[in-house]
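*Asks:* Fold the stuff below for me.
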Amino acid sequence: MSLSLAEKQSFDQQNAESFAERIGQILDSGAVAVMLSIGHRTGLFDLMARLPPSTSQRIASEAGLSERYVREWLAAMTTGRIVQYDPVRRTYALPPEHAACLTRGGALGNFAVYAQYVTLMGQVQDRTLACFETGDGLDYGDFPDFHQVMCEDSNQTVVAQLFDTLLPLVPGLRRRLEAGIEVLDAGCARGRALIAMAERYPRSRFTGYDLCADAIADATRNARTNGTKNVRFEVRDLTHFQERERYDFVVSFDAVHDQKDPQDLLRRLCGALRHDGVYLMQDIGGSAHLEKNLDFPMASLLYAISCVHCTPVSLGQGGEGLGTMWGWETAERMLREAGFAQIERHVLPHDPMNVWFVSRKA
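*Replies:* Below you'll find the predicted structure:
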């Protein structure tokens, strides 16, 4: 399409070429993200972190995978500056500084877990396009492997930090858990955090509710396998949650913004607490104001996940679709309007992406 004279006069060729270069880099990085997901799912990153510089044949053999596919993956990882290649020896190596954020148990966390969201978004693109046209929502069941990805995410952001960092946010809580109290996880998914607490504190009683039957089935199976008897899981639509003054401690880990009516849920959870009870809520720590999120960690990824998953899941339940980036300001206001009189907001140094609220009735 040709430009008009006025457009030609205002057109900055250097700026346009610079922007085109940036778009090319984004496309290249998107492809690398897909390959990161494959490296995580196949265990290739974990394997290479343990191996000395090795040929594609050895890496494939050790992994039990096809050498031709592994070699092509290694080429993508080399040009993506993830893996180092020695053209003389024809060996590949994953530097320990790279392994620190790409392996299970890595010193800096496992960012490859989040790469799986990129591949997940591609799998549901056609359904997302239909939502753009109709304004309809989606169901949790429309997302393949979603609970598996969320479980891995939760394992490193919640479960791994639970006893040393998160529970200490509530003074005196561990002593109460040791003595024996009632605990609820509202939106427990596969229940890894709840099972970990139940095993650590056998005198307390733990309940997990979630809308998704497959997640609850997995949680129940894991609890049974571990022989954890002081925890139970139940499929429950929290829209109809009615329990009153039953729990001493309630938690929600990255679950509230997906709900049909977050404000109503928070009101119900406040009512479910005993007078001296505490509510610990984790959610994404971005702002409700777009302009304040320009430098927020992985903001574009979070907005994209919101567009493809969190917003349509809420709309699919008949909700307003607040989305992933509903904002800590919104969360804090809703907690106050739900009846919580004391609200503390925490952002942890090792995890700038999430915000943690400790809330009490009085």
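*Asks:* all contacts plus neighbour counts: C-alpha atoms, from now on.
*Replies:* Will do.
*Asks:* Show me the strands in this structure, by range?
*Replies:* Applying DSSP state E to the chain gives strands spanning 84-86, 91-93, 182-186, 205-210, 231-235, 247-253, 273-284, 342-348, 351-360.
*Asks:* is it possible to export those to TSV including distance to residue 170?
*Replies:* As requested, those are exported to TSV (distance: least, CA to CA, whole Å):
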stretch	distance to residue 170
strand 84-86	45
strand 91-93	44
strand 182-186	14
strand 205-210	18
strand 231-235	21
strand 247-253	10
strand 273-284	8
strand 342-348	10
strand 351-360	7
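*Asks:* run this one through as well so I can compare:
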Amino acid sequence: MPKDRSKEDFQFKILSIYTGAVLTNLIQIGYETGLFEEAAKGDFTVEELSTRLGLSKRYLQEWLNAMAAAEIFHYNSEAKTYSLPQNRASFLTGEKAKNLCPHSKMLNSFGKLLPKLIRCFKEGGGIPYSDFRPEFTDCMDDVWRRIFDELLNDGFIGAVEGLKNRLKKGINVLDIGCGTGHATNVLAKKYPNSLFKGYDIAKDAIEKAKIEAKEMNLSNSNFEVMDVSKLPSKPKFDLITAFDTIHDQAKPLDVLRNVKNALRNDGIFLMIEFKFSSDLKNNLNNPLSSLYYGISLMHCLPVSIAEGGPGLGAMWGIEKAKGMLLAAGFTNVKLLDSPRPQNCIFVCRK
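*Replies:* Purely as a prediction, here's the structure:
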């Protein structure tokens, strides 16, 4: 049973939700103007920070006041200086995976499509993936780039015993739903004896993947626009990966069957998905549940449904995911923790 709340408590909860929505916009402003990076260098006045970044003093004043009121920044009322404590700055600055700023861009990007989502509530149907691009392509690249740089090899690949050694010796690897291809390119650079391929339905993402591969001087990675529901059974791959993509598919079961058929007999399929239950009651005490149900509603469901898909959503859950993998013909499905608390790794073999 839900906890009883007084009227005042519940009113404050709703206002806190609205506050969070506003602050999401302000975090994006801080991210894109370099405010967090500069603020992390030490105490400053409004005038000093305005001069250093060339930003409007009046707008900056209001932004800083909001940051201080939200207890993101510290304000010294006697010296009239602001500061961003280091233990907070680590979540708002730098190139590490724990920098949460890129998520603000992704969440704010959904706003422009809200009228179309409301229409879906009233009329059914979905929102084509093309309507989210190119902004969503860039947002997802920004969200995942640091994660792949820091955690991909040791955290995701390293979770599977012996996989690093196989990559060192040389195997054929495919990433489906590769987006801008950064995961593929990171691994291609790390394992020059292996051959890497990335497929995605988004042409703009594939073009960016190719550009990055060229900039990194990689000869062992290439990319193609591909609807993976039509993935052929040849060529065969030793490793196929899918990062946060199967739940968005219009034909997820077909995709998984195709993946199985495209694997060599000793091949491995790594499916990274969200670590939630298929049963709501098991998610109610997870502090991330409402966030990911919301993201699922605003993007994952309408993208799948627009193409006649089942609308699995990001929160389809471990139980449904494992059931679909077994239905696709995988006989050995193991669930592993990932380096991110909100994700898990399905290690699947024929």
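*Asks:* tm score of chain vs chain?
*Replies:* Once superposed, the chains reach a TM-score of 0.94 (TM-score structural alignment, normalised by the length of the second structure), with 346 aligned residues with a CA RMSD of 1.7 Å.
*Asks:* just to revisit the earlier point, switch the strands of the first structure over to a markdown table; also include distance to residue 335 of the first structure and mean neighbour count.
*Replies:* A markdown table is the format used below for the strands of the first structure (distance: least, CA to CA, whole Å; neighbours: other CA atoms under 10 Å):
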| stretch | distance to residue 335 of the first structure | mean neighbour count |
| --- | --- | --- |
| strand 84-86 | 49 | 17 |
| strand 91-93 | 49 | 21 |
| strand 182-186 | 15 | 24 |
| strand 205-210 | 20 | 23 |
| strand 231-235 | 25 | 21 |
| strand 247-253 | 13 | 22 |
| strand 273-284 | 10 | 21 |
| strand 342-348 | 8 | 15 |
| strand 351-360 | 8 | 19 |
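*Asks:* Which one, of those, ends up nearest to residue 316 of the first structure?
*Replies:* Of all these, strand 205-210 sits nearest to residue 316 of the first structure, with 16.1 Å by CA to CA.
*Asks:* okay, that closest one sits on what stretch of the second structure?
*Replies:* Mapping strand 205-210 of the first structure onto the second structure (TM-score structural alignment) gives residues 195-200.
*Asks:* One more: stretch 168-186 of the first structure?
*Replies:* The aligned range for stretch 168-186 of the first structure is 158-176, by TM-score structural alignment.
*Asks:* what does stretch 266-276 of the first structure give?
*Replies:* Against the second structure, stretch 266-276 of the first structure falls on residues 256-266 (TM-score structural alignment).
*Asks:* now swap in stretch 60-76 of the first structure and tell me
*Replies:* With TM-score structural alignment as the criterion, stretch 60-76 of the first structure aligns to 50-66.
*Asks:* Measure the mean distance from the match of strand 205-210 of the first structure to the first structure post-superposition.
*Replies:* Stretch 195-200 of the second structure, aligned to the first structure and superposed, deviates on average by 0.4 Å (mean CA distance after the TM-score superposition for the first structure).
*Asks:* For that stretch, give me every contacting residue.
*Replies:* 170-179, 181, 184-185, 188, 206, 220-228 (CA atoms under 8 Å, 6 or more residues apart in numbering).
*Asks:* Equivalent analysis for stretch 30-40 of the second structure, please.
*Replies:* In contact with stretch 30-40 of the second structure (CA under 8 Å, 6+ apart) are residues 49, 53, 83-86, 89, 92-94, 101-102.
*Asks:* now the end-to-end length of it.
*Replies:* End-to-end distance for stretch 30-40 of the second structure, by CA to CA, to the nearest Å: 12 Å.
*Asks:* ok so, going back, just the buried residues from the contacts of stretch 30-40 of the second structure, in ChimeraX please.
*Replies:* Buried residues among those (16 or more other CA atoms under 10 Å), as a ChimeraX selection:
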select :49,83,84,85,89,92,93,101,102
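*Asks:* which of the contacts of stretch 30-40 of the second structure lies closest to residue 201 of the second structure?
*Replies:* residue 102 (22.8 Å).
*Asks:* what's the counterpart of the closest one in the first structure?
*Replies:* Residue 102 of the second structure maps onto residue 113 in the first structure, by TM-score structural alignment.
*Asks:* Surely its match and residue 152 touch.
*Replies:* Yes - contact criterion CA atoms under 8 Å: residue 113 of the first structure and residue 152 qualify, at 6.8 Å.
*Asks:* Tell me how far the closest residue to residue 95 of the second structure other than its chain neighbours lies from residue 186 of the second structure.
*Replies:* Distance criterion CA to CA, 6 or more residues apart in numbering; nearest residue to residue 95 of the second structure, sequence neighbours excluded, is residue 146 at 5.9 Å. For residue 146 of the second structure, the distance to residue 186 of the second structure equals 11 Å [CA to CA].
*Asks:* what's near enough to touch the spatially most distant residue from the centre of the second structure?
*Replies:* In the second structure, counting by CA atoms, centre = their mean, residue 78 sits farthest out from the average C-alpha position, at 41.7 Å. Counting by CA under 8 Å, 6+ apart, residue 78 of the second structure makes contact with nothing.
*Asks:* quick one: it from residue 45 of the second structure, how far?
*Replies:* 12 Å.
*Asks:* May I ask you to confirm that residue 256 of the first structure is in contact with residue 284?
*Replies:* No - if you go by CA under 8 Å, residue 256 of the first structure and residue 284 don't touch, sitting 10.1 Å apart.
*Asks:* ok, which stretches of the stretch 101-250 of the second structure are helices?
*Replies:* 101-109, 114-123, 135-151, 163-169, 182-190, 203-215 (DSSP state H, counting those that start in this stretch).
*Asks:* want to throw those into CSV with distance to residue 302 of the second structure?
*Replies:* Shown next, in CSV, are these (distance: least, CA to CA, whole Å):
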stretch, distance to residue 302 of the second structure
helix 101-109, 15
helix 114-123, 8
helix 135-151, 14
helix 163-169, 35
helix 182-190, 25
helix 203-215, 20
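*Asks:* residues in contact with the nearest residue to residue 338 of the second structure once chain neighbours are set aside?
*Replies:* In this structure, residue 338 of the second structure finds its nearest non-sequential neighbour in residue 344, 5.0 Å apart by CA to CA, 6+ apart. By CA under 8 Å, 6+ apart, residue 344 of the second structure lies in contact with 272-275, 335-338.
*Asks:* can I get those in JSON lines with distance to residue 15 of the second structure?
*Replies:* As requested, the contacts of residue 344 of the second structure are exported to JSON lines (distance: CA to CA, whole Å):
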{"residue": "272", "distance to residue 15 of the second structure": "35"}
{"residue": "273", "distance to residue 15 of the second structure": "32"}
{"residue": "274", "distance to residue 15 of the second structure": "28"}
{"residue": "275", "distance to residue 15 of the second structure": "29"}
{"residue": "335", "distance to residue 15 of the second structure": "39"}
{"residue": "336", "distance to residue 15 of the second structure": "38"}
{"residue": "337", "distance to residue 15 of the second structure": "35"}
{"residue": "338", "distance to residue 15 of the second structure": "34"}
